[in-house]
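1. What follows is a protein structure lacking sequence information:
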């Protein structure tokens, strides 16, 4: 939630800058009234010294001024709301942490922790509990390339080993080819499964290594569709990387994805 609030704060600030750039050089308030199904336009101005208001008819021929007045009022209304929301968000961000409830337990020394039964599991507790549920990856088919990772499991491609070893080096806990039953009833085996450090939900990483082969690419499309039909969407709970006969695994992208989805910024 904190990242969402920060994103909104930046977005609202940018909108305010746009409003300032587009400020109309007109004064007063546009007033609309109906007369025999016709719309009439008036300019209402206020004397700053006396507080008296004046209402002046604007001929329809002066539509450019009418539109500028209307646009200015719309911008002013937006500006007022944006300033209100920015103030609220700023106040929340000063005293908000997504993980403050679980951090209460972590704030205690180990001797005191031993006396407690935590009501809210910390992220590390959830991951350890999740890892304790064992699974069996898909067995290799005859002729499959098999290689051992730093974590000790057998994977079926050099790229999968590179990914697994990178996760290991970062201290990221994962499951390799952990079975997942989708809403459609299909059982699939995502290459890697994690517990998100942000949402504490399972998230999945699929590496598609032969994307330029026709049958493989068609199967990739079908698999991605199955994910989406189960409300597992790219950029949310699904991470993907690709390779082809002409392009290798892009490490810069891998590191960026790890930083974005798998490493929590405290």
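-> Sure thing, it's come through. Given the structure is predicted, the values throughout are model-derived calculations rather than measurements.

2. going forward, measure contacts and count neighbours with C-alpha atoms only.
-> Fine.

3. List the buried residues for the longest helix along the chain?
-> Secondary structure of the chain read by DSSP state H shows that its longest helix is helix 63-94. Of the residues in helix 63-94, 65-66, 68-73, 75, 79, 82, 86, 89 count as buried by neighbour count, 16 or more other CA atoms under 10 Å.

4. which residues are contacting the helix or strand hosting residue 254?
-> Using DSSP states H and E, residue 254 falls within helix 251-261. Helix 251-261 has contacts (CA atoms under 8 Å, 6 or more residues apart in numbering) with 163, 196, 197, 198, 239, 241.

5. Give the next helix or strand downstream of the longest helix of the chain.
-> Assigned by DSSP H and E, the successor of helix 63-94 is helix 100-106.

6. could you say what helices and strands that following helix packs with?
-> Helix 100-106 sits against no helix or strand, with contacts defined as 3 or more CA pairs under 8 Å, 6 or more residues apart in numbering; DSSP states H and E.

7. which residues touch stretch 207-221?
-> Outside stretch 207-221, the residues touching it (CA under 8 Å, 6+ apart) are 159, 160, 191, 240, 241, 242, 243, 244, 245.

8. mind checking how far that stretch is from the chain centre?
-> Centroid separation for stretch 207-221 versus its chain: 26 Å, with CA atoms, centre = their mean, to the nearest Å.

9. Check it against this one:
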């Protein structure tokens, strides 16, 4: 569940950007006469009139004044838009201050333990969600190979030093993860991604594949087809699928892994 406060902040950013653009647009029309424009149609011909806002008197706009007419119309539009954006800016700022799910979480968290153990919160706490996610994503499902020989900081057995590096970095940055879960793709293929990880903030499951032999032609072809199968099943790179890779001459760089974790998993 994405925090609505984040969505509001995104909307606030968009409003602020529009407001800045609006301010620049308004500046272009400074110095125009304090007139309004009235229009009428006669015999399918549009006629424009300058209107004095104080007296209400109208004066026909001649053809050679059409450029001025356009500028005044555009200015009046920009003034209206600017006014509306300023109101929206104030309204969303007030809403953001009022709307914070942490206030909902705090009601549950402030309960005595004796009551907290009984209450079912309207919004799952992160701890509850993580626990349920782990139950729904069982690990060590790949039975085609022997168990790994290398132990991670969390005690799992993985098959390579690179997988240990990745798993230990998940642990370091408090990213919940599962090693080799079962995943059935929509095209009917069964795969066992190296990791399933949970972006707790977005409550989003991401699959992580490590390609350890991409300089091997057969290995590379096989995994490119696998990535294609992922894509056809709705798993896309940079969204809910992440790749790390290495070659014989270029081992896994932990900085690259950290960058991907910070960008997609936290």
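-> Everything's here; your move. In this text the structure is predicted, and so the values were computed from the model without any measurement.

10. Any idea what the TM-score comes out to?
-> TM-score of the superposed chains, computed with TM-score structural alignment, normalised by the length of structure 1, equals 0.76; 258 aligned residues with a CA RMSD of 3.4 Å.

11. hang on, the earlier thing: where helices are concerned, which of the contacts of helix 251-261 of structure 1 count?
-> When DSSP H is applied, the contacts of helix 251-261 of structure 1 are split such that residue 163 fall in helices.

12. Looking at the contacts of helix 251-261 of structure 1, which are in strands?
-> Among these, the members falling in strands are 239, 241 (criterion: DSSP state E).

13. and which of the contacts of helix 251-261 of structure 1 is nearest to residue 133 of structure 1?
-> For the contacts of helix 251-261 of structure 1, the residue nearest residue 133 of structure 1 by CA to CA is residue 196; the value is 16.9 Å.

14. Where do the strands of structure 1 begin and end?
-> Using DSSP E, strands in structure 1 cover 29-35, 38-46, 53-58, 147-148, 154-155, 175-176, 180-181, 187-188, 192-195, 202-208, 238-242.

15. Tell me how far the equivalent of residue 125 of structure 2 over in structure 1 lies from residue 99 of structure 1.
-> Taking TM-score structural alignment, the alignment pairs residue 125 of structure 2 with residue 122 from structure 1. Counting by CA to CA, to the nearest Å, the gap from residue 122 of structure 1 to residue 99 of structure 1 is 9 Å.

16. Residue 88 of structure 1 now?
-> According to CA to CA, residue 88 of structure 1 and residue 99 of structure 1 sit 20 Å apart.

17. how about the contacts of helix 251-261 of structure 1 in a markdown table, adding neighbour count and distance to residue 94 of structure 1?
-> Shown next, in a markdown table, are these (neighbours: other CA atoms under 10 Å; distance: CA to CA, whole Å):
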| residue | neighbour count | distance to residue 94 of structure 1 |
| --- | --- | --- |
| 163 | 20 | 37 |
| 196 | 18 | 25 |
| 197 | 19 | 22 |
| 198 | 17 | 19 |
| 239 | 20 | 32 |
| 241 | 15 | 37 |
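
18. Quick check: of the contacts of helix 251-261 of structure 1, which lies closest to residue 180 of structure 1?
-> Using CA to CA, the contacts of helix 251-261 of structure 1 come closest to residue 180 of structure 1 at residue 239, 15.2 Å.

19. if I pick the residue nearest to the closest one when sequence neighbours are not counted, what's in contact with it?
-> Setting aside the residues directly before and after it, residue 239 of structure 1 is nearest to residue 205 in space (CA to CA, 6 or more residues apart in numbering), at 4.6 Å. Contacts for residue 205 of structure 1 were tallied using CA under 8 Å, 6+ apart; they are 190, 191, 192, 193, 238, 239, 240, 241.

20. Drop the exposed ones from the residues you listed and show what's left.
-> With burial judged by 16+ other CA under 10 Å, the buried subset of those is 190, 191, 192, 193, 238, 239.

21. related to what we said a few turns ago, for the match of residue 125 of structure 2, grab the count of nearby residues.
-> Residue 122 of structure 1 has 17 neighbours, counted by other CA atoms under 10 Å.

22. One more: residue 123 of structure 2?
-> Residue 123 of structure 2: 13 neighbours (other CA under 10 Å).

23. Quick check: the gap between it and residue 247 of structure 2.
-> From residue 123 of structure 2 to residue 247 of structure 2 the distance is 45 Å (CA to CA).

24. Count the residues that sit near residue 205 of structure 2.
-> For residue 205 of structure 2, the neighbour count with other CA under 10 Å is 19.

25. same question but for residue 252 of structure 2, I mixed them up
-> Neighbourhood size, residue 252 of structure 2 [other CA under 10 Å]: 21.

26. contacting residues around it?
-> Residues near residue 252 of structure 2 by CA under 8 Å, 6+ apart: 162, 244, 245, 246.

27. and if we set it to 6 Å?
-> Taking CA atoms under 6 Å, 6 or more residues apart in numbering, we find residue 252 of structure 2 in contact with residue 246.

28. gap between it and residue 170 of structure 2?
-> 15 Å.

29. Kindly report the same for residue 112 of structure 2.
-> Residue 112 of structure 2 sits 32 Å away from residue 170 of structure 2, going by CA to CA.

30. Looking at those two, which is more packed in?
-> The neighbour count for residue 112 of structure 2 versus residue 170, taken as other CA under 10 Å, is higher for residue 170 (20 against 9).

31. which one in structure 1 is aligned with that one?
-> Aligned partner of residue 170 of structure 2 by TM-score structural alignment: residue 167.

32. Setting the sequence-adjacent residues aside, check what's closest to that match.
-> residue 173 (7.2 Å).

33. what's the burial count for the one you found?
-> Neighbour count for residue 173 of structure 1, taken as other CA under 10 Å: 19.

34. repeat for residue 206 of structure 2
-> 21.

35. quick one: what's aligned to it in structure 1?
-> Aligned partner of residue 206 of structure 2 by TM-score structural alignment: residue 203.
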